[in-house]
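Engineer: Prediction below, plus the sequence it came from.
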Amino acid sequence: MPKEFTVPPVVFPSGATASTETTRGGGPATTNLQHRRVPTAPFQPPRPSSIPFMTFDIGSASASTSTFSNPSYPPPRHDAVSLSFLDEPPLLEELEISPTLIWRKTRSLLNPFRINSSLHEDPDLSGPFLYYMALGIFQLLAGKVQFGVILGWIALSSIFLYSVLNFLAGKNGNLDLYRCFSVVGYCLMPIVVFSAVRLFFPVTGAAGFAVAAVFVIWATRICSRLLVENAFGVSEYLGLTAYPCFLIYTLFSLLVMF
């Protein structure tokens, strides 16, 4: 009696499926071929050969390049830029600092008996600030840090003298606070010299007080003279103005000595 065998279906590459069944006797009975369509994805990107490339308009590109390279206005010239920098004023002049004027004012104060008050009609604070720093540096070399004390005393002294002179002058006075700061600062120059002398030649006792008195009288003389001529125009109140000036510069001399 012949046996029956069941052969599994064979999958072909083309997607067809062949199923063969054998009948009794060993021979194939039927052959069923079923063609199946392979499902495709819902979206497939196009082939590389079909990708569109960007195209450039050479004419428009050249026109835009020529427009950029040749504008309607001329390019800036380097010589004009250099001339504009050469026309700039110096830095000290922009800051309103005149070393020549500072030296002229200082030289006019070296002789307390011949003072040129016309130089101080144009006030400035660059020279006084230089004297403040010089006095502070000399005190620092002597082992005393007094920058804040010097600036504070100068401010209070200037405001005090400004108030006193305005009370004396009344409506006829023409002294402003800025000019008062300038005059008091420039007249601090003898005290700065005294500080330098005491740093290199430390004199104590009665000789030290005598040397300090010389510099205090020097500073008092030039400060009172300048303030009176700037505030009143006459020397009628010279004695009244000299007294507060003497007190102020005496305090600075004591600061240097002690």
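Structural biologist: That came in fine, so what should we check first?

Engineer: Please make it C-alpha for all contacts and neighbour counts, starting now.
Structural biologist: OK.

Engineer: Around the closest residue in space to residue 174 that isn't next to it in sequence, count how many other residues there are.
Structural biologist: Nearest in space to residue 174, with sequence neighbours left out and distances taken as CA to CA, 6 or more residues apart in numbering, is residue 231 at 5.3 Å. Applying other CA atoms under 10 Å, we find 23 residues neighbouring residue 231.

Engineer: for residue 231, what are its contacts?
Structural biologist: Shown in contact with residue 231 (CA atoms under 8 Å, 6 or more residues apart in numbering): 165, 166, 169, 173, 174, 175.

Engineer: buried set for the longest helix along the chain?
Structural biologist: Ordering each helix of the chain by length in residues (DSSP state H) puts helix 205-231 first. Within helix 205-231, the residues that count as buried by 16 or more other CA atoms under 10 Å are 211-213, 215-231.

Engineer: about what we covered before: distance of the residue nearest to residue 174 from residue 128?
Structural biologist: Computed as CA to CA, to the nearest Å, the residue 231 to residue 128 distance reads 19 Å.

Engineer: take a look at this one as well, against the first:
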Amino acid sequence: MEKQFKVPPVSFPSAGNPTMTGPNLQQRRLPTPPFQPNSGIPFMSFDIGSAAVSTSSGPIYSGPGIGGGSANFDDEEPLLDELGIHPDQIWSKIRSVLNPFRVNHTVHKDADLSGPILLYMSFCLFQLLAGKIQFGVILGWIVVSSIFLYVVFNMLAGRTGNLDLHTCTSVVGYSMLPVVIFSALSLFLPQGGFFGLAIAAVFVLWATRASTGLVVSLTDGGDEHRGLIAYACFLIYALFSLLVIF
């Protein structure tokens, strides 16, 4: 015997049935998403118009020195001074070496490497014009000669010697001016022979006298060892003159 169950009738609203037609039919609503971003926050709603309005209404930080107008560069130091290059000082030191009998040692108290580098590059350039590519050789000899004169002087002066390597490199570099002049003149003079050796000896003695006077004047305890210091300087500049001759 079958048992019957009573099922209550199911009624559908007219707005929820998409198949119903009639004058009272309403459009079907789309389900709302579970997260609805707030339109008042520009970076969440991606509302460009509201973002422009909100940013333009508040103050904008322009940083120090920007909001007050264009930057003032009148108080800035020149680029050469910031790099430690002083052309007037370099020229005065070069001019002091031109007179081998009266070298002004007061301008060489502040040692620098800008002038020596300029003279070294000039020497390399004149050697290159002569067909001799000796950049590496000249650079190596410069380092070795500076260390050599530094060690020799401090061994002679002992504890009273106050010659540092920076000052020694500056003195050796500025005293290279006669050798640089000799390398420039050698482009127009005949190479080799007694005449070339005599001219080279003159410029080597010039450089030796200038460097010896500077070392003795700028340091303590060098007067009694002037001859040995001059011999060391003579070896240094004779070595550089051999590059020009041969």
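Structural biologist: Okay, I see it. All values derive from a computational prediction rather than experimental measurement.

Engineer: what residue lies at the spatial centre of structure 2?
Structural biologist: Central residue of structure 2 (CA atoms, centre = their mean): residue 83, 7.9 Å from the mean position.

Engineer: So what does the residue nearest to residue 174 of structure 1 match up with in structure 2?
Structural biologist: Superposed on structure 2 with TM-score structural alignment, residue 231 of structure 1 falls opposite residue 219.

Engineer: distance of that match from residue 151 of structure 2?
Structural biologist: 14 Å.

Engineer: Kindly report the same for residue 58 of structure 2.
Structural biologist: For residue 58 of structure 2, the distance to residue 151 of structure 2 equals 69 Å [CA to CA].

Engineer: more crowded one of these two?
Structural biologist: More neighbours surround residue 151 than the other of residue 58 of structure 2 and residue 151, with 14 against 8 (other CA under 10 Å).

Engineer: what residue of structure 1 matches up with the more buried one?
Structural biologist: By TM-score structural alignment, residue 151 of structure 2 lines up with residue 163.

Engineer: what's whichever strand or helix holds its match packed up against?
Structural biologist: Residue 163 of structure 1 belongs to helix 147-169 when assigned by DSSP states H and E. Helices and strands touching helix 147-169 of structure 1, by 3 or more CA pairs under 8 Å, 6 or more residues apart in numbering; DSSP states H and E, are helix 126-141, helix 177-186, helix 205-231, helix 238-257.

Engineer: which residues in structure 2 does the second one match up with?
Structural biologist: Taking TM-score structural alignment as the measure, structure 2 aligns residues 165-174 with helix 177-186 of structure 1.

Engineer: Tell me roughly how far the matching stretch lies from structure 1 on average.
Structural biologist: Its aligned residues in structure 1 lie a mean 0.5 Å from stretch 165-174 of structure 2 after superposition (mean CA distance after the TM-score superposition for structure 1).

Engineer: Quick check: buried residues in that stretch?
Structural biologist: By neighbour count with 16+ other CA under 10 Å, stretch 165-174 of structure 2 contains the buried residues 167, 168, 169, 170, 171, 172, 173, 174.

Engineer: got CSV for those, with distance to residue 44 of structure 2 too?
Structural biologist: Output for the buried residues of stretch 165-174 of structure 2, formatted as CSV (distance: CA to CA, whole Å):
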residue, distance to residue 44 of structure 2
167, 67
168, 69
169, 66
170, 66
171, 70
172, 71
173, 68
174, 69
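
Engineer: Among those residues, find me the one that's closest to residue 133 of structure 2.
Structural biologist: residue 173 (19.9 Å; CA to CA).

Engineer: Quick check: closest non-adjacent residue to that closest one.
Structural biologist: The nearest residue in space to residue 173 of structure 2 (CA to CA, 6+ apart) is residue 116, at 4.2 Å.

Engineer: Map the one you found across to structure 1 for me.
Structural biologist: Using TM-score structural alignment, the partner of residue 116 of structure 2 in structure 1 is residue 128.

Engineer: ok, now which ones touch its match?
Structural biologist: 182, 184, 185, 186, 188.

Engineer: 7 Å - rerun?
Structural biologist: Residue 128 of structure 1 is in contact with 182, 185, 186, counting by CA atoms under 7 Å, 6 or more residues apart in numbering.

Engineer: mapped onto structure 2, which of those residues hold?
Structural biologist: Contacts conserved in structure 2 for these, counting by both residues aligned by TM-score structural alignment, their matches' CA atoms under 7 Å: 182, 185, 186.

Engineer: now those residues in a markdown table, with distance to residue 16 of structure 1?
Structural biologist: Below are these laid out as a markdown table (distance: CA to CA, whole Å):
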| residue | distance to residue 16 of structure 1 |
| --- | --- |
| 182 | 112 |
| 185 | 113 |
| 186 | 114 |
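
Engineer: ok, how many other residues are close to residue 117 of structure 1?
Structural biologist: By other CA under 10 Å, the residues close to residue 117 of structure 1 number 17.

Engineer: Under the alignment, what does it map to in structure 2?
Structural biologist: Under the alignment by TM-score structural alignment, residue 117 of structure 1 pairs with residue 105 in structure 2.

Engineer: Help me confirm that its match comes into contact with residue 214.
Structural biologist: Yes - contact criterion CA atoms under 7 Å: residue 105 of structure 2 and residue 214 qualify, at 5.8 Å.

Engineer: Check the gap between the closest residue to residue 43 of structure 2 other than its chain neighbours and residue 57 of structure 2 for me.
Structural biologist: Distances taken as CA to CA, 6+ apart put residue 51 closest to residue 43 of structure 2, at 7.5 Å, once the chain neighbours are dropped. Separation of residue 51 of structure 2 from residue 57 of structure 2 (CA to CA): 10 Å.

Engineer: can you list residues touching both of those two?
Structural biologist: In contact with both residue 51 of structure 2 and residue 57: no residue, using CA under 7 Å, 6+ apart.

Engineer: So between the two, which is more surrounded?
Structural biologist: Remark: of residue 51 of structure 2 and residue 57, residue 51 carries more neighbours, 16 against 9, as counted by other CA under 10 Å.
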